[in-house]
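**Q** Could you work out the structure for the sequence below:
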Amino acid sequence: MNPTPTRSTALLTDMYELTMLQAALADGTADRQCAFEVFTRRLPNERRYGVVAGTARAIEAVRNFRFTAEQLDGLDFLDARTRTYLENYRFSGQIDGYREGELYFPQSPILTVRGTFGECVILETVLLSILNFDSAVASAATRMVTAAEGRPIIEMGSRRTHEDAAVSASRAAYLAGFVSTSNLEAAARYGIPAGGTSAHAWTLLHTDADGAPDEKAAFRSQIDAQGVGTTLLVDTYDITQGVANAVEIAGTGLGAVRIDSGDLGVLARQVRDQLDSLGAYDTKIVVSSDLDEFAIASLRSEPVDIYGAGTSVVTGSGAPTAGLVYKLVEVDGTHVHKRSRGKASHGGAKQALRACRSTGTAVEEVVWPIDCPAPDLGGVLHAVDLTVPLMRDGEPVADLPTLTESRDHLAAQLVSLPWEGLALSRDEPALTVRFIGL
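**A** A predicted model of the protein is given here:
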């Protein structure tokens, strides 16, 4: 599957990146060999880990970061020399980092971009906009998947965000373990299973000759069109009557009923009892209505079969960004770093591994210079490499994982965390990051 339509991504940037480039071309520093790093200084409140997402989209964006003549005509704040540089711009450097679906923690070297200052500095905004959004959504979605304890979750948040962001959010949620999306563009572009039946408007549409609500007519029409395996929305009017009408029209083979309002736990129990009393033992219960990981966790003991999540996943569950930054860490082989209060960074291009016990449980992350041999863990722990090649000489590596492979990888990484690392309401990271030789 082609992950994104081929188009120039060159204007998905900030003006100051191009003004820095112009100044660097003027003073001769544009060709200095540099390394930039994507990392986060801290996790959002109550998060114990983050999920790397958007890597494939980011690499594709770098590949398509090429200025068109029309774009250059609009950059009238730049001099002729800078526009000529941009006309011929092609990223030719190296990118290494954590694969998509990997877990990260404060100071994890998620992405390392190496090349000249000129070719690396102008990639900051496009890389961060993709990685911040996708990683925030995937991190929120993964917490929901953990809270659901194996019950399926449907992504249905397209109407709560920008139309392009909706597609990216669907992809990130699927990476995290959601089973399907309501967004057809995401389904077509990324091969994500699509799902959906009807909204309250469908039920409201159906009235009798006197204009009175006719819920049975709405259910009958939906079943005629989609079969008895469909999901009927039963809470447009009275939910008890809605369930009775649903089973009367569909029979005991009805696929599912959906509850979209009210006290979901109480209603799920009532609906389960009613369905069973009517003989619809196999009819599933789907719940939706502004669910986040905490609401899902509170419903674990209730007879809920499927969750539908929207607003809280596409907005990153109250954390619309992962807090990732893109910082210069090396110039001509010399480590550089900020010393600002609260914003200090570790200099040097880096790579990382995860130290694990023989059981597979992760203990810590270890970070060291990118061109040095891996540190000795002493034989007690074994190392799992985190940093992998993503681009070489400006071209994506041939064996980048697919979305499905990244999805499976993330599921495996969650199992490797210490059990307390999956807690929803603890502030400290699940793992610490240790630096060696930096």
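**Q** alpha carbons only for contacts and neighbour counts from here, please
**A** Noted.
**Q** ranges for the helices of the stretch 301-438 of the chain?
**A** Applying DSSP state H, counting those that start in this stretch to the stretch 301-438 of the chain gives helices spanning 311-314, 403-416.
**Q** list the buried ones in stretch 410-430?
**A** Going by neighbour count (16 or more other Cα atoms under 10 Å), the buried part of stretch 410-430 is 410-411, 413-414, 416-417, 421-424, 429-430.
**Q** between the helices of the stretch 301-438 of the chain, which gets nearest to residue 84?
**A** Residue 84 lies closest, by Cα to Cα, to one member of the helices of the stretch 301-438 of the chain: helix 403-416, at 37.1 Å.
**Q** give me the number of residues near residue 159?
**A** For residue 159, the neighbour count with other Cα atoms under 10 Å is 12.
**Q** Could you also give me the structure for this second sequence? I'd like to compare it with the first:
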Amino acid sequence: MSASTALLTDRYELTMIDAALRDGTASRRCMFELFARRLSGGRRFGVVAGTGRLLSLLRDFRFGDDELRYLRDENVVSRETLAYLEGYRFTGSITGYREGELYFPGSPILTVEGTFADAVILETLALSVLNHDSAVATAAARMSIAAGERPLAEMGARRAAEDSAVAAARAAYIAGFGATSNLEAGRRWGIPTMGTAAHSWTLLHDSEEDAFRAQIDALGSDTTLLVDTYDIETGVETAIRIGGTALGGVRIDSGDLPIVAAEVRAQLDRLGATGTRITVTSDLDEYAIAALAASPVDAYGVGTSVVTGSGYPTAGMVYKLVARQGGDGGWVAVAKKAQDKGSQGGLKTAFRRLERGVAFEERVEIADGFEQAPTAADYPDARALQVPLVVDGEIDTAHEGPGGVAAARAHHLRVREEMPIRALALSKSDPAIPTVFVDAGD
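**A** Below is the predicted model of the structure:
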């Protein structure tokens, strides 16, 4: 078994289970829902990411000897609860939006059904994964839209915690980036990796010429040379003199990029290196990328901005109880009613309604008594959004590993094409399509 993920949680989840085991409510059937009340930063859509990671972490959500010893030594829960946790396995079911799917305020991104003890304990794990990964994916999607057909590489590992960096590379790839500099992300998730040399490589050598010559000897003439360690114009001249007019590319990491890129392109063309590509880096975000749309740039490398959600490092999702088993054994819809932090109780079924292939509404049906949940057949103009992820404790492996990442990426690029043109703008605004809640049968 891999390292346990059971303590990636908050103490109050275990103390609630402890109390529920005492009063007999731990086995009461419950339904929790993960959703976002609003989109961070006035963005027009969000991107679901992290689902496959969550399922992999759920597989290792077990309380082994070390975890139980810690809980006992810290007097977190009673002896009876320790005995319950020793045998804990999630035996409930989870449905949710596919990874890579777009979401809007109120979208039922995950629905977790099981006993109270089964489901409440997953709150922190689910939120920590999806809040981080979806924030990164949403920012990455905006950068991908701004970049158009030009490739994007994620290179932000040095701006994030080590595990977060791997997760961020995965989320960025799902949302449209083409490669990452992070080797662990490449190994673990099958993401293409890229990278050549930093400024330290040039500074190591006695001259820029020596550095370029050594890099080409090692990596071939299709490599990309970093030309701004000293003087860019001189760096470009040296790069072509050493690498020839068939040099793969040059990278610019400083300066007023639109102006510098135009000057470098003109210089490369004068030198006969018309096929040499220009990659730009230097603290790019979606707005800087959009500003370079008319510049002769061939590719972008993005670091800090993508791994931090471009200013919004969390998606603001919450995990709320929306239904529980009543005294008669039937379901009772429940919801928090606090001002500005309320929720909609009941089982939700979500559809994206389309007209001529363009989305115009996120329709969320709330079933009456959980016996009238609609299906796709009820909406010939709509696409059903929820899929089974876990059924009676059995995890659907199709969403895990490199295969799950590739499927999520393909799904995201496909569903992004459904959005109306206003969804592609970078300015702050209302969500691209409204979320409409309807009682089933109405």
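**Q** quick one on the thing from earlier: of the helices of the stretch 301-438 of the first structure, give the one that comes closest to residue 6 of the first structure.
**A** Per Cα to Cα, nearest to residue 6 of the first structure of these: helix 403-416, 18.4 Å.
**Q** Comparing the closest one with the second structure, how large is the average distance?
**A** In the superposition with the second structure, the average deviation recorded for helix 403-416 of the first structure is 0.9 Å (mean Cα distance after the TM-score superposition for the first structure).
**Q** what range in the second structure does that helix sit on?
**A** Helix 403-416 of the first structure corresponds to residues 405-418 in the second structure, going by TM-score structural alignment.
**Q** ok, residues contacting the matching stretch?
**A** Contact partners of stretch 405-418 of the second structure, identified using Cα atoms under 8 Å, 6 or more residues apart in numbering, comprise 52, 98-102, 170, 173-176, 189-190, 354, 357-359, 399.
**Q** now the strands for the stretch 101-250 of the first structure?
**A** Secondary structure of the stretch 101-250 of the first structure, counting by DSSP state E, counting those that start in this stretch: strands at 103-104, 111-116, 153-155, 180-181, 231-233.
**Q** mind checking which of the ones you listed is nearest residue 9 of the first structure?
**A** Judging the strands of the stretch 101-250 of the first structure by Cα to Cα, what sits closest to residue 9 of the first structure is strand 111-116, at 17.3 Å.
**Q** neighbours around residue 387 of the first structure, how many?
**A** Residue 387 of the first structure - counted by other Cα under 10 Å - has 21 other residues nearby.
**Q** Tell me who's in contact with it.
**A** Applying Cα under 8 Å, 6+ apart to residue 387 of the first structure gives the contacts 96-99, 110, 351-353.
**Q** which residues touch stretch 366-385 of the second structure?
**A** Outside stretch 366-385 of the second structure, the residues within contact range by Cα under 8 Å, 6+ apart are 96-98, 330-332, 346-355, 365, 437-441.
**Q** first to last residue in that stretch, what's the distance?
**A** 14 Å (Cα to Cα, to the nearest Å).
**Q** Tell me the residue in the second structure aligned with residue 54 of the first structure.
**A** Using TM-score structural alignment, residue 54 of the first structure sits opposite residue 50 in the second structure.
**Q** That match touches residue 137, doesn't it?
**A** No: when contacts are counted by Cα atoms under 8 Å, residue 50 of the second structure is not listed as touching residue 137 (9.1 Å).
**Q** what touches both of the two?
**A** Listed as contacting both residue 50 of the second structure and residue 137 by Cα under 8 Å, 6+ apart are residue 171.
**Q** Distance of the residue nearest to residue 331 of the second structure when sequence neighbours are not counted relative to residue 396 of the second structure?
**A** Excluding its sequence neighbours, the residue lying closest to residue 331 of the second structure (Cα to Cα, 6 or more residues apart in numbering) is residue 325, at 4.7 Å. Distance, residue 325 of the second structure to residue 396 of the second structure, by Cα to Cα: 26 Å.
**Q** Next: residue 84 of the second structure.
**A** From residue 84 of the second structure across to residue 396 of the second structure, the span is 26 Å (Cα to Cα).
**Q** Between these two, tell me which one has more neighbours.
**A** Between residue 84 of the second structure and residue 396, residue 84 has the larger neighbour count (other Cα under 10 Å), namely 16 against 13.
**Q** I'd guess residue 288 of the second structure is in a helix, am I close?
**A** Yes: assigned with DSSP: H, G, I helix; E, B strand; the rest coil, residue 288 of the second structure falls within a helix.
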